[in-house]
Every structure is written in structure tokens, then in C-alpha cells.
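J.: Only the shape, not the letters, is given here:
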């Protein structure tokens, strides 16, 4: 394949060099999925499909370099999906999968890893066990290893809805990714392959005369392709995180002279502001404590002590994002949150939607998992006297069993 100038963008730091690299193919439009945005950027269990896939691969090899091949129109979506990740670059793909993988291989020339794994962005359930099995075959001397499942169903060929013959299934396999190769040999195979739009890299390697080993695939490593696959994927992720934890948080802040209050990440015009060491966002403070409570990780003062001047005036989304990162480190999911704001003034109703959107953005979850409500105390107590605002919050967190809480 002739050289093509590719547009690439380094999103995150490249910290370590290893003998293995990963190419994640995410340049397609996913039309069969019937989604508004490409399927790799659709939310499953509150996070983008691509985010889940990168996380799964990282668990097996956290220090490897990743190249994510994306569509030229999807840079903003990719940036969001890969936020916080390390050792990742993006490169613009081509019109076919073959061209996109070649773009990823070209981006790795300076690194020249010994082995490269090529994986579909739409396979978020790849296991560390599968990766280790593939690596084992590579270390034994194989130039190419692909996971595959033997076909067990009866196969028929049909024309115009009518069966024409039965196909012998002996020796037939359904191929999965990641497919792993000697890097230099796969690059050479792509450089010499015709533009036949090979559907996987094993086919390109075969065309170049390479020998490919098969290792046992994984039934759970399915590809999200059709609309029904999204429900299947979400159910599988939720089943994996079946340790359900509910946390509670509460906070109050008094009014002082000002021109707005910050509530749930939104500046609400008002004749006063809330007094506090940070921005005094009572809603986000209560929610941060609720999440920390759910994972038994102390409270907001444990992580951001008010005695420390470096937190003075800090926007409270920093605290909430930190709590979400702790959940992610435990391989958990923020399943649902509720914030109840208690005050006579200002009026919360006109700002509820903006608050929900702000919280969803901080936590990287879908807005339908975020509830913001408001009530009064019927003019009773300090909130009834308009001396300040109180907030209660609950957070439902799903964690895998066996993850330590300390």
C-alpha cells in the first residue's frame, strides 16, 4: 500500500516504551447499529463504548502504547472518550478498515514495537486472560495469533430467502480480535497488499504468505454491532458490577454578600453568594460525600481538608471528579445520583436541566442517571429564614465483588 499523509494528534503523554503496542480501530460510522453518533461513542453503563474498550485492554497491559484510529470528524468525541488515559495517540483513518489499520501501523514506525495487537473498538469485553494467552503464543515464536471460536451451529447458504445447500462446518471458525502480529511483518504485509478491503488483518497477513496461529477465543468477547447488542452489553457490564452500594451526603452553607450562588456546577444569579472555603457549591459537596460514602472512602474533608490553603476558592467539580476517579479505580460504575437542594431562594426550577447536564458531564454519565430536585422547609429553620442553603444527595454505585474498599 503506498504511503499516505495521515493527520495525527497526540492527546496524552507517552510515558513508557514497551515491546507491545495496540491499535484500536475506531474510524467506522457503525451504521448497522442505527445510532445517532458512531457506535463507539455511544454510552453503555454511563460511559462511551470506546472508553470501556480501552479500559479493558489497559488492565492486561497498562504500560503499552495505544494508537486509536478515528474518523476525521470525530476528534472531539475521541478526546472525551479517552479523557485521562495515558500513552495514547490518535491518528485519522481511511475509508476502509484496511486503510485505517495501515494508518495506525504507520504511526508506530518511530516506536517499532516487537508486537502489535489490532482490536475492534466495539469489543469492550476482551479479557486479560485472552490477552495473556495470545502473548504466550507470540513469545513461543508465532508471528501471528488470532482468537477464534469453532463454529457449532449448522450453516446454510440461501438465495432470495431459500436454502440452497448445507455447508460443512468442520474446520470453520468465527474470528475475534485482538489479532496479534510481529509488527514489522504486519507492516510489510500492509505495504504490499492490494486495495482489496480485507475484512481483517489476518487476511492481509495470509495474502503476504504469513502463517497464523489460532488460540481459543472467548464467548464473552462479542462485538457490539446491532441495536440489540447495546442492551446485551449494558446487561453484561451491570452483571459484572453486581455489588450495589448506596451512599448519602449532606451539606449546608450560609449566605453572604454577593451576586450569585454556584449550585451543582451552575452559576445562578442572586443577591447573595454562599460562604465557604472553596466555591461553596453545596450541591456538589453533598454529592461528593455521597459517592465517597458509597465506596467507604471517607468524606470530602478527608481528601480536601479546609485547613489546606491550596483548596481555597477551588471549583467544586474538582472534588466530584476526584470521587468519580476513585470509583473508576475500583472498576466501578456510577449508576445513579440524586441531589436535593433545600432553600427558599433562589428559585431552582429554571436551572435544574443545566445542573443535571453539568453533573452528568463531570461524572461522564448519561443525563438520565442524574436527578436534581428542590424543596423548601415551609419557612422553618435557617433555610426558611433565608440564611443559607442545604443539600442532600444519594449515590448508587456498582462495584465488582472482591474489590477492596480501603
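T.: Great, that's in hand. Everything numeric here is computed off the predicted structure, so don't read it as measured data.
J.: hey, let's count contacts and neighbours off CA atoms from now on
T.: OK.
J.: pretty sure residue 126 contacts residue 57?
T.: Yes. Using Cα atoms under 8 Å, residue 126 makes contact with residue 57 at a distance of 6.9 Å.
J.: Of these two, which one has the most company?
T.: Neighbour tally, residue 126 and residue 57, criterion other Cα atoms under 10 Å: the higher count belongs to residue 126, 28 against 22.
J.: Let me know the secondary structure of the more buried one.
T.: With DSSP: H, G, I helix; E, B strand; the rest coil as the basis, residue 126 sits in coil.
J.: this is the other structure I want to compare:
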């Protein structure tokens, strides 16, 4: 059986993307870019061995991005991209695969067609394969902001990754070109005397570099998440003796507490049920039965992040959530912004997509008699088309 290893180069700083993070660790549709890149390859070829080359300062980010994924142990990058790839190759030398694919971490949309095209060309005997797309824009040669010449597009291609090579020849090519400044692995093999062929690239397989790239990528994900669902949740907790209440993840000093098996955060309970309802995935009692003592006194953020992760596991995204707290006391208004921020933090979405409201029942009913608090919640979830 043909053995394939994939080296994902994730040691760059990527500062042009903004937000103060290397671009491979920025969130894209609720997941880090690197996570999406790895998951794309695992979906295409679950038998491939994947190793990531990372910056030594990014270990915590890398661990967060790869939690639960089966990968080879990461290696650290070098001073240049060539150094980093060479380190990655050394990290899989014990596997001695037949072929190795080298891929940019910031290309999360690699498709099976691109992958198969590279593999087919490799198996036909190529020294190296680069996915590429024809250049379609008109090209100009410019000096000092002045166009000097229109350049013919004929025979011009924009290259992408993953770039594929027989494993041992790629190692030899890297060793033979140490000290040369080469921009990709195809150039390394060419400089060592090899011949590179192209396979079909894909316009979706873009490298994320600028803030505008990320905006377009978010739109691309949104277009794929066409199954839009709305779920609702409702919860009630009565008051008991105490000195605080938990509401929407915020601890409020009060003359009473809410009674419940967990911390009785009525807002987060209703919101958890709303998300699970959108997924048609039971309710909070299904997954966290009150008969199970491990949840006694548990913080309700455990339940909400569980529901969030159920959405992400299905390739989905939480688009908007809203909570309405129904009580006479305590006063919710002074704490709304803190509640929105906490819910946004737990769901890993912008606070601009979180609504927290409050109302009374004009002294009517159990909330009007100040016997407890009720909460209603809604959640909008986007799932991939065809999700069942």
C-alpha cells in the first residue's frame, strides 16, 4: 500500500492578516485555520500521516488547534521556509513514506480533486507535482508606478499547495540546496535537477494572507452552510436561601440563590436547550441528567460549551443567540454587557451576535411573586447542506 505523509508548514508569523495572531491560528467560521486545514486532509485521506511544523512560541495555540486530532508529533520551524520544511521531513524520516506532500497551513480549502490530481501525477513517475491554475488577469510590467509593458498570460500559472514529491529525492534535493533562497519546494527540486509537472489546482484553494482574504473565506464558508435552523429553549429555577445567583455566566450578588442540581444558571440552561433544539439533538437533561451526581454544582458553562462543540462537530456554525431573563429581581440591566461578553466567550462568537434582554411579568405569576426566575432563549445555527 502506498504510504503518504503530509508536512503542513505552520511556523510563519502571518502578521498581514491582522488581529495580532499568526494567521494559521485565527478563527475562521468558529475554527482555527490550521484546524480546518488538517481536517480537510483527514477527510480526504484518513490513512495519511500528518506532521505540522510550528513556531516555538506557538505551542499553546498549536495544542488548542489540534486537540483530538491524530497527528505525528510536531517539530519546530527554522529561520527560513526551506529550513522549516527540512525539519518537517526529518520528523517523518522514520516513516520513510513513498510520497510526501508539503502544504501551506493557511490554505484550509484544499479539495479531494486537487489532492487526487497531485497523487495521480506522482504515481505516474513525476519528480514533483504542483497544483496550478492558469493566470486569467491581464498582467502589466510596472516601474515607478508606470506601466511599461503588457505581459502575455500564455503559459503562465499561479501555483498552489500541496506540492507532492517522492520522499527520498525531496530530502536529497533539500540537502543539495542548503543556503539557496528558493520560494517553494518545487523550486528546490528544480534547482537540484528535477522536473516538475503541474496538476489541476482549484480557485477555492486560496492562501489566506490579508484581512480581505479572511472576509472572502468567511463568505465561502457561509455559502456552504446553507441549512439554517432556529431552536428555542425555556427554563425555570426557584429561589432558595443564598447570597448570589448565576445568570448567563455572570455571578450576581443577591439576597437569594437559585436552586438546581448544577449552579442553576437559568439563562445558560435555556440557551443550551435552544442550541440542542436547532440540532434536533435532545435537551440538557438528555446529555446531563440530574440523576448523575457528577453534575452536582457544575458550572453551566460546561453544558453550553458542550452544545457549541456539537455544532462544530457537524461542521456547523452558531450564527446568533438570544436570551430573555424574566424576573422582578435582581436587576439585569447593569449586567447585560457582561453577560453578552461571557456568552460570546463561551460560544466563541462575536458579542455582536449575542442578545441578552430582561423583562418582568408586572408582578403576575411566580416570577412576579419573586419565587424564581425564568428564561427563554433562541439560537440560529448554520449546518452544511445535506446534514442529517
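T.: That came through fine. The structure displayed is predicted, hence computed values, not measured ones.
J.: Relative to residue 234 of the second structure, how far out is residue 111 of the second structure?
T.: 41 Å (Cα to Cα, to the nearest Å).
J.: mind listing the strands in the stretch 1-150 of the first structure by residue range?
T.: For the stretch 1-150 of the first structure, strands defined by DSSP state E, counting those that start in this stretch occupy the ranges 8-10, 20-26, 43-44, 47-48, 65-70, 88-92, 115-120, 144-150.
J.: wait, which of the ones you listed is closest to residue 392 of the first structure?
T.: For residue 392 of the first structure, the closest of those is strand 47-48, at 25.2 Å, according to Cα to Cα.
J.: which other residues reach the closest one?
T.: Residues outside strand 47-48 of the first structure that contact it (Cα atoms under 8 Å, 6 or more residues apart in numbering): 40-42, 81, 364-366.
J.: again, 10 Å this time
T.: Contact partners of strand 47-48 of the first structure, identified using Cα atoms under 10 Å, 6 or more residues apart in numbering, comprise 39-42, 77-78, 80-82, 333-334, 363-366.
J.: go on, stretch 235-246 of the second structure?
T.: The contact list for stretch 235-246 of the second structure (Cα under 10 Å, 6+ apart) reads 251-260, 263-271, 273, 299-300, 325-326, 330, 366-367, 370-377.
J.: How about stretch 55-65 of the second structure?
T.: Residues outside stretch 55-65 of the second structure that contact it (Cα under 10 Å, 6+ apart): 9-13, 21-22, 24-27, 31-36, 38, 52-54, 69, 74-79, 84.
J.: residue in the second structure matching residue 215 of the first structure?
T.: Aligned counterpart of residue 215 of the first structure in the second structure: residue 199 (TM-score structural alignment).
J.: Now do the contacts for that match.
T.: Listed by Cα under 10 Å, 6+ apart, the contact set of residue 199 of the second structure reads 113-122, 129-133, 159-160, 163.
J.: Of the residues you listed, just the buried ones, ChimeraX syntax please.
T.: The buried residues among the contacts of residue 199 of the second structure can be selected in ChimeraX (16 or more other Cα atoms under 10 Å) with this line:
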select :114,115,117,118,119,121,122,129,130,131,132,133,159,160,163
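J.: residues contacting the aligned partner of residue 100 of the second structure in the first structure?
T.: By TM-score structural alignment, residue 100 of the second structure lines up with residue 116 in the first structure. By Cα under 10 Å, 6+ apart, the contact set of residue 116 of the first structure is 19-23, 64-66, 105, 108, 144, 178-184, 186-187.
J.: separation between the match of residue 215 of the first structure and residue 115 of the second structure?
T.: Taken as Cα to Cα, the span from residue 199 of the second structure to residue 115 of the second structure is 9 Å.
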